[in-house]
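Chemist: here is the input, now give the coordinates:
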Amino acid sequence: MATDLFPGFTRQFITTSDDVSIFVRAKLEANKPPLLLLHGLPQTHAEFHPIIPSLLPHYSIVLMDLRGYGASSAVSSTNGFGYSKRLMAQDCVFVMAELEYDKFTLVGHDREKLAKVVVVDIIPTAAMYSGFGDAAAGLRAHHWLFLAQADPFPKRMINGTDNGKMFLDHTLATRTKKRNLDDFSEAALEEYRDAYCTEERIPQHLRGLQGWSVLG
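Modeler: Coordinates of the predicted model:
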């Protein structure tokens, strides 16, 4: 049986106005302000589990898997527009409205409708792509150009459980200071691998990466 990384949190799926099913975990208390936590690529909502005990005394906490990630719907999109930042932001607002919050604090991405915002390591997409003339920058962010290639090249390169796991583990490790997986719990790694290393979801992760460059 898989370890529950968020004991005491509810689980639900919220269907957005464009029929995308968003997986949500929440622990809400009437006397605490709402805090929405958004993961990055290639993680899921599970990335926040180590800091939840520190946040619980102060906030009503909402976690969600962005469209195409974790247990949320993998949207069919041939050009990346189905994963534009605008649509992802609309998902967030819709989810919080369904939970009866019209103002909230966000740790992650987006602006407006927010009481506070904490932005962690966000690189402007246009600036990122314009910087790839530098060899060192290209090596550090190889996945940006690789995953944005046209189908079926990247999908076939990382298709299947073994290749998908290797790519995911490498990508996660390169986002840490020690460049390894030592600080990831086995339960979190299991959740990431289950969410990522399946043949039918890989193409949607590629479309999701294209979506990071779509203003939509």
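Chemist: from here on, just use CA atoms for contacts and neighbour counts.
Modeler: Fine.
Chemist: tell me the contacts of the residue nearest to residue 78 when sequence neighbours are not counted?
Modeler: In space, and not counting its chain neighbours, residue 78 is closest to residue 207: 7.0 Å by C-alpha to C-alpha, 6 or more residues apart in numbering. Contact partners of residue 207, counting by C-alpha atoms under 8 Å, 6 or more residues apart in numbering, are 77-80, 82-83, 148.
Chemist: which of the residues you listed are buried? Put it as a PyMOL command.
Modeler: Filtering those down to the buried ones (16 or more other C-alpha atoms under 10 Å) takes a single PyMOL command:
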select buried, resi 77+80+82+83+148
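Chemist: one more sequence to fold, the one below, so I can look at both together:
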Amino acid sequence: MALSIPGFEYSRITVADGVALNVAVGGSGSPIVLLHGFPQTHLMWRHVAGELARECTVICPDLRGYGDSDKPAEVDENTYSNRTMGNDVVALAQALWHEQFALAGHDRGALVGFRTAMDHPEAVTHFAGLDVLPTLDMWKVLQGTSAAVAFHLYLMAQPPGLAEVMIANSSDAFFTYFLDAWTKKPEALPAEYRAAYLKASADAVPSIVADYRASAGIDTVHDQADVDAGNTFAMPVTVIQQDWGAALGYDAAAVWGAWAPDLEHYTTNAGHFMAEEAPSEIVAALRALVAR
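Modeler: I've put the predicted structure just below:
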């Protein structure tokens, strides 16, 4: 039996030509969209979503190219750009009759959320990013031997072909590495959820690589255009990160502050998978955000 978020209703919603997203919706009240990260699916929000559904309409999709959502072939650099996936998010909310919504994302989902909030300030009322830096800044701070922690970014940034073959031929080992290395609380990722993440990732290797490839290309172009234009977030922003900024030699709060005039920045003792390792902490931060 497929895993699901208890009490949530599931459907497939078309958001673009030939692209439908798998989405779980629960609760009632002001809407908040929760976007998952790598190498996971919407199930990573199961604890947070259930709590927020007490007072919010909670919308948890699988991103384009991930989980049970459609995985279109990579036609060009825009197929899996953050801008394209952000447009998916807005179309999804509108299909559910929400013209405005709060938005929180983890890891890759936070980068999609970043672009959605920048491109659609009329739609996104609040934005939260979990354990990530903006794409443009991420590439700037990864220097020297410290960049070895992000080897997967460089692997998947290569032209189509090599990365897809290498990862597909060792998908369990590849994706398991991140589930193990990025958690401080392994019990927060029970065996059945780990298995679901590994299966979903193995089934999505080409689209996952295409997503990462866009981060080394068109996504940086879009971010730089905002920098050149002096654009910043128009809404309240909360960022929650591990304290890895100091280890890599930069001030994470200052990096985010350049983008977000109205910023609350927190560090957590949880590992990367903080929505599963410390869900109460994340719920409290998101409740505080939407109250701003």
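Chemist: TM-score them against each other, please.
Modeler: For this chain pair, the superposition-based TM-score is 0.87 by TM-score structural alignment, normalised by the length of the first structure; 206 aligned residues with a C-alpha RMSD of 1.8 Å.
Chemist: returning to what we had before: could you identify the most distant pair in the contacts of residue 207 of the first structure?
Modeler: Using C-alpha to C-alpha, those reach their maximum pairwise distance at 82 and 148, which is 14.4 Å.
Chemist: quick check: the residue nearest to residue 78 of the first structure vs residue 193 of the first structure, distance?
Modeler: Distance, residue 207 of the first structure to residue 193 of the first structure, by C-alpha to C-alpha, to the nearest Å: 18 Å.
Chemist: now residue 20 of the first structure
Modeler: 22 Å.
Chemist: same thing with residue 92 of the first structure?
Modeler: 24 Å.
Chemist: try residue 28 of the first structure
Modeler: Between residue 28 of the first structure and residue 193 of the first structure the computed distance is 28 Å (C-alpha to C-alpha).
Chemist: before we move on, what about residue 121 of the first structure?
Modeler: From residue 121 of the first structure over to residue 193 of the first structure (counting by C-alpha to C-alpha), the distance is 23 Å.
Chemist: out of those two, which sits in the busier spot?
Modeler: residue 193 (19 against 9; other C-alpha atoms under 10 Å).
Chemist: where does the equivalent of the more buried one over in the second structure land in three-state SS?
Modeler: Using TM-score structural alignment as the criterion, residue 193 of the first structure maps onto residue 198 of the second structure. The three-state label given to residue 198 of the second structure by DSSP: H, G, I helix; E, B strand; the rest coil is helix.
Chemist: ok, residue 198 of the second structure touching residue 170?
Modeler: No. With contact defined as C-alpha atoms under 8 Å, residue 198 of the second structure does not reach residue 170; the gap is 11.3 Å.
Chemist: circling back to that earlier point, show me what the residue nearest to residue 78 of the first structure aligns to in the second structure.
Modeler: Using TM-score structural alignment, residue 207 of the first structure pairs with residue 210 in the second structure.
Chemist: quick check: the gap between that match and residue 24 of the second structure.
Modeler: Relative to residue 24 of the second structure, and taking C-alpha to C-alpha, residue 210 of the second structure is found at 24 Å.
Chemist: one more: residue 124 of the second structure?
Modeler: From residue 124 of the second structure to residue 24 of the second structure the distance is 19 Å (C-alpha to C-alpha).
Chemist: what's residue 91 of the first structure aligned with over in the second structure?
Modeler: Using TM-score structural alignment, residue 91 of the first structure pairs with residue 88 in the second structure.
Chemist: for residue 51 of the first structure, same thing?
Modeler: Match for residue 51 of the first structure (TM-score structural alignment): residue 48.
Chemist: what kind of secondary structure is that match in?
Modeler: Residue 48 of the second structure - assigned by three-state DSSP - is helix.
Chemist: residues contacting it?
Modeler: Applying C-alpha under 8 Å, 6+ apart, the residues near residue 48 of the second structure are 275, 279-280, 282-283.
Chemist: repeat for residue 113 of the first structure
Modeler: 93, 102-104.
Chemist: which one (most neighbours) among the residues you listed?
Modeler: residue 93 (20 neighbours).
Chemist: assign that one to helix, strand or coil.
Modeler: helix.
Chemist: now swap in the one 3 residues further on and tell me
Modeler: Counting by three-state DSSP, the backbone at residue 96 of the first structure sits in helix.
Chemist: cool, residue 276 of the second structure as well?
Modeler: Under three-state DSSP, the three-state class of residue 276 of the second structure is helix.
Chemist: just the helices in the first structure please.
Modeler: Assigned by DSSP state H, the first structure shows helices spanning 52-55, 85-98, 125-130, 135-140, 142-147, 153-157, 161-173, 186-196, 202-212.
Chemist: deepest of the ones you listed, which one?
Modeler: helix 202-212 (a mean of 24; mean count of other C-alpha atoms under 10 Å).
Chemist: not counting its neighbours along the chain, what's nearest residue 211 of the second structure?
Modeler: Of all residues not flanking residue 211 of the second structure in the chain, residue 80 sits nearest, at 4.9 Å (C-alpha to C-alpha, 6+ apart).
Chemist: that neighbour against residue 74, yeah?
Modeler: Yes. With contact defined as C-alpha under 8 Å, residue 80 of the second structure and residue 74 form a contacting pair (7.2 Å).
Chemist: need the residues touching each of those two.
Modeler: 207, 210.
Chemist: residue 206 of the first structure and residue 145 touch, don't they?
Modeler: No. With contact defined as C-alpha under 8 Å, residue 206 of the first structure does not count as touching residue 145 (10.7 Å).
Chemist: and residue 81 of the first structure, what pairs with it in the second structure?
Modeler: By TM-score structural alignment, residue 81 of the first structure lines up with residue 78.
Chemist: and what of residue 101 of the first structure?
Modeler: So residue 101 of the first structure corresponds to residue 98, using TM-score structural alignment.
Chemist: tell me who's in contact with its match.
Modeler: Applying C-alpha under 8 Å, 6+ apart, the residues contacting residue 98 of the second structure are residue 31.
Chemist: same check on residue 148 of the first structure?
Modeler: Contacts of residue 148 of the first structure (C-alpha under 8 Å, 6+ apart): 154, 206-207, 209-210.
Chemist: now it: how far from residue 56 of the first structure?
Modeler: 38 Å.
Chemist: same check on residue 171 of the first structure?
Modeler: Where residue 56 of the first structure is concerned, residue 171 of the first structure sits at a distance of 29 Å (C-alpha to C-alpha).
Chemist: these two touch, right, residue 211 of the first structure and residue 81?
Modeler: Yes. Between residue 211 of the first structure and residue 81 there is a contact under C-alpha under 8 Å: 5.7 Å.
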